[in-house]
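In: This is the structure alone, sequence omitted:
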């Protein structure tokens, strides 16, 4: 299979340079939103290069400095959900999850340039690979609770591996990380100036990543340097989401007030699902095991009205006024909570 044939996939450019296979996400107007077709195209290229000895390293990046990948194609997911139902929507999302797991398990080194916005599905594409490079333009997040979804794409695994309860906080609030924070949280390895990406790309065409990055020091060490203030950490040691919120209300820190505002915009059911997903991922031994829990949580939320409503409010009508069902944590039916906690 030639690179020309592989490049026939809409939104993906596939090429070779020296011993490097290069995958360029090229849907700039959609911030490289990941759909099933794009995911399939990436998988086909990886399959073609797996046993090709002339390909020693794979680079995945964006054609635009604005975004590596802002997440899944949520408009397409919503359309499938409304027209064909939850199972069809999940099938589309699951195709992307397969590609993310393929990248994570790839037998050759994979490098990602996480330049610009990297959220949700973008984290799944770029943050489970061998070498992850962020720049001063990088913004990373798992903002799913704000659209009625749940941290997925292996995001719960990464968030659960961060020091203390900083990852749980981000799972619930959808908070953003800059490059330094992404390295410290374990979402990235190397913090490089954006003007160095061309040089790094050229070097990777003839030199293996461990040599290219050997002289580059990451800002911080994964899992260190992201500890929450003790008062804030104490809020997240609570036994339930509702108790976290009550503790935040009693906390005088400005971060606590911001967290309350962020969670007030989120789907109550998604907060419960995110809480459970993070704690379950913390118990898991492998990324694949965390993916399986996430998949089941995603199937649960797709059965509920919040995700279609959240996508409508945030991305379609952009009124930022979703009507969650239910609107309060305390009104979530006990059987629904039991369904989450049984996973």
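Out: Ah, there it is. Computed from a prediction, not measured in an experiment: that's the story for all the values here.
In: make it CA atoms for all contacts and neighbour counts henceforth
Out: Fine.
In: so where do the strands sit in the protein?
Out: Counting by DSSP state E, the chain has strands at residues 12-17, 20-25, 57-62, 67-69, 110-114, 117-119, 131-134, 139-141, 176-177, 190-191.
In: The residue nearest to residue 278 when sequence neighbours are not counted: how many residues sit nearby?
Out: Using CA to CA, 6 or more residues apart in numbering and skipping the chain neighbours, the partner closest in space to residue 278 is residue 156 (5.3 Å). Here the count is done by other CA atoms under 10 Å, and residue 156 has 30 residues near it.
In: Distance-wise, check residue 156 relative to residue 279.
Out: Here the criterion is CA to CA, to the nearest Å. By it, residue 156 lies 9 Å from residue 279.
In: and if you look at residue 124?
Out: 19 Å.
In: so residue 216 sits right up against residue 196, yeah?
Out: No. At 11.5 Å, residue 216 does not count as touching residue 196 under the criterion of CA atoms under 8 Å.
In: Show me which positions of the longest helix along the chain end up buried.
Out: Determined from DSSP state H, the single longest helix within the chain is helix 86-104. Buried positions in helix 86-104, judged by neighbour count with 16 or more other CA atoms under 10 Å: 86, 89-90, 92-104.
In: Residue 18 - nearest residue in space that isn't next to it in sequence?
Out: Using CA to CA, 6+ apart, the closest residue to residue 18 is residue 205 (4.8 Å).
In: The structure to be compared is supplied as follows:
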């Protein structure tokens, strides 16, 4: 039977990719990653394809992330090899998208989380709508932002990326633009016309006709307390500053953080700080691969997925249970070379596509 989880076709001079698992909010599995990568490899050298467009079927979102049910099964009883292989190919795909030589237009309508950010926010043209909700929610399942997420969040203005990473908060279109996760706002009702124009026009011309000012977000007004609180050296100090700030939204952020995996929080903060020093996406993806593989043998990933997705009791039992119990040695283990061969990506090349 033909796998239709990713629909590929050419329309005019556009190569079209549609993620087609609407019942699973278009969650990515390994076969989907391979299919997208093969299409991009073929279209990159096809003169008939001048633009690539990716969107999601079902009307609810581009992609809610990776297939974490499969990761849960593999980490619980399969030894983690399948998940490591999936991430290896997924992160290579993320790097390919970032360096693609033709315009790569990502329609980030609706829910765009985790792996969905990986196949969209590294593209050269990233479009959000009034329905967009963009997030890296990994700390809520005992995991750490991956798919180049720590690279993107480290580049966000001030400490906005740290706030989004630790709280796992989702943002609408205005804040996605502010944080550098998107480039343009297009009303959802205009998407069909935009997609049609992209099949026969240059990307810039099509965008000129449909791009509009985005609705205002809320993060710009919160920059003062976000930048001050999240500049702290440890997660514990971040939480203390948030609680002591006297700002209701900061207190809510602290409460959101304290509900997440203590280990994942500390590893996430370390990963973000390291990502700023590493610089290129490729080096950060290599780091994320080490961190992700280490998470397979840590208890919180399996427990977090169980609580949020399998049993849905929303009551994860983190181990260790508190930030104070997570040692520097515990965090360092996530950045050690993996037992499996390390991910090694080619040095960064100049970005392709069109200017943002």
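Out: Perfect, I can see it now. Note that the structure is a prediction, hence the values are computed from the model and not measured.
In: Could I get the TM-score for this pair?
Out: TM-score of the superposed chains, computed with TM-score structural alignment, normalised by the length of structure 1, equals 0.93; 334 aligned residues with a CA RMSD of 1.9 Å.
In: hang on, the earlier thing: right, and the strands of structure 1 - which one's nearest residue 308 of structure 1?
Out: strand 117-119 (18.8 Å; CA to CA).
In: What about the corresponding residue of structure 1 for residue 332 of structure 2, how many residues nearby?
Out: Per TM-score structural alignment, the equivalent position to residue 332 of structure 2 in structure 1 is residue 338. Using other CA under 10 Å, the number of residues around residue 338 of structure 1 comes to 10.
In: Next: residue 58 of structure 1.
Out: 27.
In: Can you find the partner of it in structure 2?
Out: In structure 2, the residue matched to residue 58 of structure 1 (TM-score structural alignment) is residue 52.
In: can the strands of structure 1 go into TSV with extra columns for distance to residue 324 of structure 1?
Out: Shown next, in TSV, are those (distance: least, CA to CA, whole Å):
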stretch	distance to residue 324 of structure 1
strand 12-17	36
strand 20-25	33
strand 57-62	34
strand 67-69	27
strand 110-114	32
strand 117-119	22
strand 131-134	35
strand 139-141	22
strand 176-177	23
strand 190-191	38
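In: which of these is buried the deepest?
Out: strand 67-69 (a mean of 31; mean count of other CA atoms under 10 Å).
In: Verify the stated contact: residue 225 of structure 2 with residue 250.
Out: Yes. Between residue 225 of structure 2 and residue 250 there is a contact under CA under 8 Å: 7.3 Å.
In: which residues do the two both contact?
Out: residue 242 (CA atoms under 8 Å, 6 or more residues apart in numbering).
In: what about the helices in the stretch 251-356 of structure 2?
Out: 262-278, 281-295, 299-305, 328-333 (DSSP state H, counting those that start in this stretch).
In: ok, now the stretch 101-250 of structure 1?
Out: Going by DSSP H, counting those that start in this stretch, the stretch 101-250 of structure 1 shows helices at 121-126, 155-160, 166-173, 179-184, 197-204, 209-212, 230-236, 241-249.
In: Mind putting the ones you listed into a markdown table with distance to residue 299 of structure 1?
Out: Shown next, in a markdown table, are those (distance: least, CA to CA, whole Å):
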| stretch | distance to residue 299 of structure 1 |
| --- | --- |
| helix 121-126 | 16 |
| helix 155-160 | 16 |
| helix 166-173 | 18 |
| helix 179-184 | 28 |
| helix 197-204 | 38 |
| helix 209-212 | 37 |
| helix 230-236 | 26 |
| helix 241-249 | 21 |
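In: quick one: which of those helices is nearest residue 138 of structure 1?
Out: helix 179-184 (5.7 Å).
In: whereabouts in structure 2 does that closest one align?
Out: By TM-score structural alignment, helix 179-184 of structure 1 lines up with residues 173-178 in structure 2.
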